[in-house]
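1. Sequence plus predicted model, see below.
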Amino acid sequence: MGIPAALPDTERLVDWDELPEKVRALPANFNPMALGVLMAHQAEWISMQADLDIAVCEKGRRTGITFAQALTDTITAASAKEAGGDNIWYMADTKEKGLEFIGYVGKFAQIVARGQCTMVEQHIFVDQLEDGSSRNIQAFRVRFASGFRVTALSSRPENIHGLQGLVDIDEAALHKNVAHVLESATALLIWGGRIRVWSTHRGKKNAFNQLVQDVKAGRYGKRAKVIRISFDDAVANGLYERACFMRGAEPTEEGKRDWYTAIRSAYGPRKAAMREELDVIPRDGDGSAIPGVWIENAMPEVRPILRIVFDDDFPKRPELEREVWCATWCALNLIPALKKAAEGFDGRWAVGMDFARHRHFSVIKPARITQDLRRDLPFVIELANAPTRQQEQILWAMLDWLKDKQKAWTFAGDATGPGQTLMEYTGDRYGRAVYDEKHSTWGGGPVHEVTLSRAWYGEWMPKYIDLFQDGYITLPRDASLEDDHRAVEFIDGIPMVPRIERKDLKDAELVRHGDGAIAGALMNYAALNHVGGQVYEYHRVRPGAQSDRQVQIGAGWRNKEGIW
């Protein structure tokens, strides 16, 4: 059920025609209410709770789990003790969700309890602590003639200490301290209480995902189980038809297709978020590290993207033929772009390269370092399926031109894995940078061979992100390059590109891996570690902390706004 198996390996939007027939079908004369108030997946979630101490649902957005839980909780609280009645304690991550849930209960209660209940009440819940003291907790509740009640509390773990009954934890992944909430709720099991937890995911490292994995592994015993309900499961069970029913609209096949496609398209390039929120596939990271508005501000105009997508037969051509073709391309495209970019500019250059051979793009990002130390990229080179020799030829054509024109430049290249060979040859040709710890300067040649790692990302990616925040970088306006930067996420607090691939926005047959963002971070590394001067640091200082004059520190200048 749900998304085809091919999706986890790519970031493409699912084609409607590839979906299972159960999702696409619109049965003739379909009555969405024929099977009752609940859809099949809602009923399955409720029925599985009967014999479990801990029931967990990892779900897609807007699949109706909270609605279904409110209905069964109303029935439970309205029932006598001998019929299974009990108190319900509902905990959400926000006050608004608590009000929404208790509102459902209030409406259901008027039907289920036939007036033998109160309206929704706001009250102060007095919590008695073990040391004899007490505290007041704001809560919302509906009380029933059975003597039981449904109460919506805040998500503070201590709110359920000493309580007894059934505990609901809604959108558990969004709670500030879900691990402690679960620990507090577990004590209720001693006297026959039960715990129901449901949520969309918020990253693989979130406590909710850890709970899901632990329950699946049997670490909570046989009376704990997990159910998985995706957005597509809900669609297959009549979500679209019920939405039409509620609006008084007529469901149609074309309408269903447009509705479904619009929901997925609304995520734009945030495919990892779409997969997490709709397809119940937790992502590696914790959200985009570079806000979209920062990226847009850094792309003021359309500039050249020198892009080559080599066909599969090109590497099989004779070596001389490949060299002639590539030399011609450099003469017609690369060198004119360099000449135009160098007109009227006598400052230094910084060049970064993220290497790839087969699946991803190799990206070369040259930047002019302006007088105020801005990184201004006049163009970007993108190479797909490029033989290593031709990548070498293009890179060296650029570096040779900068050297011949006596431009000051520094290069940092990805020497991880298959890129190591090219970076070694480049270091041999132009000279490797050597760090002098005594004088805190770089000497030797202008080439940095960088081995990418979590530690490297942790130190250098934040410096690259700072350029966007402070408006100190300009890039070509380009959809694929923008998508590369949106791919940078916080993973365990470190901004880096997760292992998920994303479809290239210009050619659906190609994939990317945040290549442009990685090349940018390498470019900035080269800019901050240039040969012949002290290491630059990029800092922010408090407004007003410096006078209007510029202050020289080392080889860098800090202007009156406090920007290096």
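-> In hand now; what should we look at?
2. contacts and neighbour counts: CA atoms only from here.
-> Fine.
3. how many other residues sit next to residue 159?
-> A count of neighbours around residue 159, defined by other C-alpha atoms under 10 Å, yields 21.
4. So it versus residue 89, what's the distance?
-> Using C-alpha to C-alpha, to the nearest Å, residue 159 is found at 10 Å from residue 89.
5. same question, residue 275
-> Taken as C-alpha to C-alpha, the span from residue 275 to residue 89 is 31 Å.
6. now swap in residue 271 and tell me
-> To residue 89, residue 271 is 35 Å away according to C-alpha to C-alpha.
7. quick one on the thing from earlier: any shared contact partners between residue 159 and residue 89?
-> Shared contacts of residue 159 and residue 89 (C-alpha atoms under 8 Å, 6 or more residues apart in numbering): residue 153.
8. The structure to be compared is supplied as follows:
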Amino acid sequence: MKQVTVSQNVNLNLPDVFLTYQKKLMQATSQYSVVICEKSRRIGVTWSIAADAVLTAAKSRSSKGMDVLYIGFNLDMTREFIDTCATWAKSFHHAAAAVSEFIFDDIDENNHTKQIQAFRIRFDSGYEIIALTSRPRSLRGRQGYVIIDEAAFHDDLKELMKAALALLIWGGKVLIISTHDGVSNPFNEYVQDARAKKNKYHVLRIDFDDALKDGLYKRVCLTTGKEWSPESEAQWRQEIIDSYGEGADEELFCVPRLSSGAYIPAILVESRMRKDIPVVRLARSTEWGQKPEQERNREIELWCEETLSPLLDKISLMDTTSYVGGDFARSGDLSVIWPIQVMQNMVRWTPFVVELKNIPFRQQLQILWYIMDRLPRRAGAAFDARGNGQQMAEETADRYGHGHVHQVMTSAAWYLEAFPPYKSALEDATFTLPQDRDIANDHRTVVMQGGIPQIPAKRTKGKDGNQRHGDSLVAAVMAHWASMQNIVEYDYTPANGMEQSSSLRNSDDDDDNDSGGRFSKGAY
């Protein structure tokens, strides 16, 4: 394993490396036994804490060194943290063994065993950094500096805190870092109790503007090679705020929402996004929809050949099973078509997503069927059949088979059935998403109401100014749900003259007939 030279004494005053708010946090952890940091997203707090972890674990016992136990929200975050620690160890010239990965058993009170993946960096000081991906009970048998990252999103923060605080008895310390996830979240309760002096925890608040004031954007410019100016910083600030939409107060400015928080956390959504997944958007004017149908058909056929055919060609020879989900609208919300492919490792990969705005139903079916006809080993589909979607789903089921296409009458019962497995797939990294602001915002609209994940009635606006109502999220959940059903695979070749039905309803209603949220009463 690669060794580097040790240096026991490192000056924390590094103005060229750490921004002011990062140094304040590191200073707080050196002065207080328990520190709570409520923070904005993506401002480099965890990056500085990784340096703090290395400085702590690399010190000798006489210099108050100790083990560091990091607990992240998911495996990706944990790996990122331990890799950052390894980078800091080299930068500080501390002797450290290479990163190692290990599995240990976590035994609960019912004597059930769960295997937990962890990462470790050992230092010549005799201490180590251990990064864990859950809330292991083994914390109770350890000693040192506990870092709980994105604490608001852990399954049982209160139990985790009980285990962590026990380490204070023998000189340990605890750092709790997180963005907010609703006023009723235990993380916010700890923050409020500390501010009310109900405990002796030290609270540090760092919002997006605090970070900008201390030079965050200047650091971004330095890293990316951009030229800084007050105007470019103001524009960048607004772009970031716009990207979070209605979630900006909570995600960037440390203001917890009055609801119980987003059902699918932003940090989880962003961790599953991939840059190489395209989002294809098509919008037409009202006047275009009044053109002769044959003219519209020709234009859409050309658009499909130019835009969709290259994307479908890329996956046409892949040995994967395909599914598709959809959510339909006409003139109000968006129509979204979401294909997925089940890979050999069971990951539901998204090859592309199609969003349609103000497209007549006949042309929507033309696009949908163009995709479905060319998906390799297509095994099933599911479409929201409530409101305007009913005609679309029914026509598609007539074409491909009613055992092949699920016409889903979305309801509270269906949401309760479909959403938890979808969220679990995101948590397990078995479903991929495009790296797209509007799709991220759609995912953040879901909240728990009455114990059921729901999309509230209020609409949002996309980057293009168009109205959205969680449309892409519904399509993604439909695709995932379809892939979990028992659907028989078969091949289909349309008879001549039957490629497109002439019985489509020409309605300009929105996809939601009720005035409430994304579902109304009904079975599925």
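-> Received, thanks. Please read all numbers here as calculations on a predicted model, not as lab measurements.
9. What's residue 539 of structure 1 aligned with over in structure 2?
-> When structure 2 is aligned by TM-score structural alignment, residue 539 of structure 1 is paired with residue 523.
10. And residue 88 of structure 1, by the same measure?
-> Superposed on structure 2 with TM-score structural alignment, residue 88 of structure 1 falls opposite residue 68.
11. Pull the distance from the host helix or strand of residue 335 of structure 1 to the chain's centre.
-> Using DSSP states H and E, residue 335 of structure 1 sits in helix 335-342. In terms of C-alpha atoms, centre = their mean, to the nearest Å, the centre of helix 335-342 of structure 1 is set 37 Å apart from its chain centre.
12. Pull up the aligned stretch in structure 2 for that helix.
-> Mapping helix 335-342 of structure 1 onto structure 2 (TM-score structural alignment) gives no aligned residues.
13. So which bits of that helix are buried?
-> 337-338, 341-342 (16 or more other C-alpha atoms under 10 Å).
14. Turn these into CSV, including distance to residue 192 of structure 1.
-> CSV is the format used below for the buried residues of helix 335-342 of structure 1 (distance: C-alpha to C-alpha, whole Å):
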residue, distance to residue 192 of structure 1
337, 74
338, 74
341, 74
342, 76
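15. Check those residues against residue 131 of structure 1 and report the nearest one.
-> Among these, residue 341 lies closest to residue 131 of structure 1 (C-alpha to C-alpha), at 73.1 Å.
16. In contact with the closest residue to residue 93 of structure 1 other than its chain neighbours, which residues?
-> Excluding the flanking residues, the one nearest residue 93 of structure 1 by C-alpha to C-alpha, 6 or more residues apart in numbering is residue 175, at 4.9 Å. The contact partners of residue 175 of structure 1, by C-alpha under 8 Å, 6+ apart, come to 92-93, 155.
17. Repeat that for residue 516 of structure 1.
-> Here residue 516 of structure 1 is in contact with 354, 363, 365, 481, 484-485 (C-alpha under 8 Å, 6+ apart).
18. if we go to 10 Å?
-> 352-354, 361-365, 380-382, 480-485, 487, 522 (C-alpha atoms under 10 Å, 6 or more residues apart in numbering).
19. Which is the succeeding secondary structure element to the one helix or strand it maps to?
-> Using DSSP H and E, residue 516 of structure 1 sits in helix 515-528. The element immediately downstream of helix 515-528 of structure 1 (helix or strand, assigned by DSSP H and E) is strand 551-553.
20. what span of structure 2 lines up against that next one?
-> Counting by TM-score structural alignment, strand 551-553 of structure 1 falls onto no part of structure 2.
21. starting at the chain centroid, how far to that strand?
-> 39 Å.
22. what's the answer for stretch 136-147 of structure 2, then?
-> The answer for stretch 136-147 of structure 2 is 28 Å, by C-alpha atoms, centre = their mean.
23. Just the buried residues of that stretch, please?
-> 136-137, 139, 142-147.
24. What of stretch 159-169 of structure 2?
-> 160-161, 163-168.
25. compared with structure 2, how much does the helix or strand hosting residue 168 of structure 1 deviate?
-> If you go by DSSP H and E, residue 168 of structure 1 is part of strand 166-170. Comparing strand 166-170 of structure 1 with its match in structure 2 after superposition yields a mean distance of 0.5 Å (mean C-alpha distance after the TM-score superposition for structure 1).
26. Show residues contacting the helix or strand that that strand is followed by.
-> Next along the chain after strand 166-170 of structure 1, taking DSSP H and E as the criterion, comes helix 178-186. Applying C-alpha under 10 Å, 6+ apart, the contact partners of helix 178-186 of structure 1 are 53-54, 89, 91, 93, 155-169, 171-173, 175, 193-197, 206-208, 210-211.
27. Those residues in helices, which ones?
-> Under the assignment DSSP state H, the contacts of helix 178-186 of structure 1 contribute 207-208, 210-211 to helices.
28. and those residues as JSON lines, adding distance to residue 518 of structure 1?
-> Shown next, in JSON lines, are these (distance: C-alpha to C-alpha, whole Å):
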{"residue": "207", "distance to residue 518 of structure 1": "29"}
{"residue": "208", "distance to residue 518 of structure 1": "31"}
{"residue": "210", "distance to residue 518 of structure 1": "30"}
{"residue": "211", "distance to residue 518 of structure 1": "33"}
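29. Using PyMOL, define a selection of the buried residues within these.
-> Those of those that count as buried under 16+ other C-alpha under 10 Å are selected in PyMOL with:
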select buried, resi 207+208+211
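30. Residue 499 of structure 1: which of the ones in helices among the contacts of helix 178-186 of structure 1 is nearest?
-> Comparing these against residue 499 of structure 1 with C-alpha to C-alpha places residue 210 closest, at 19.8 Å.
31. right, and the closest one touches residue 204 too?
-> Yes: using C-alpha atoms under 10 Å, residue 210 of structure 1 is in contact with residue 204, at 7.6 Å.
32. Distance-wise, check the closest residue to residue 74 of structure 2 other than its chain neighbours relative to residue 264 of structure 2.
-> Closest residue to residue 74 of structure 2 in three dimensions, ignoring its sequence neighbours and counting by C-alpha to C-alpha, 6+ apart: residue 133, at 5.5 Å. Distance, residue 133 of structure 2 to residue 264 of structure 2, using C-alpha to C-alpha: 18 Å.
33. Mind checking which of those two has more residues around it?
-> Neighbour count, other C-alpha under 10 Å: between residue 133 of structure 2 and residue 264, residue 264 has more, with 24 against 19.
34. Which of the helices or strands spans the more buried one?
-> Using DSSP H and E, no helix or strand contains residue 264 of structure 2.
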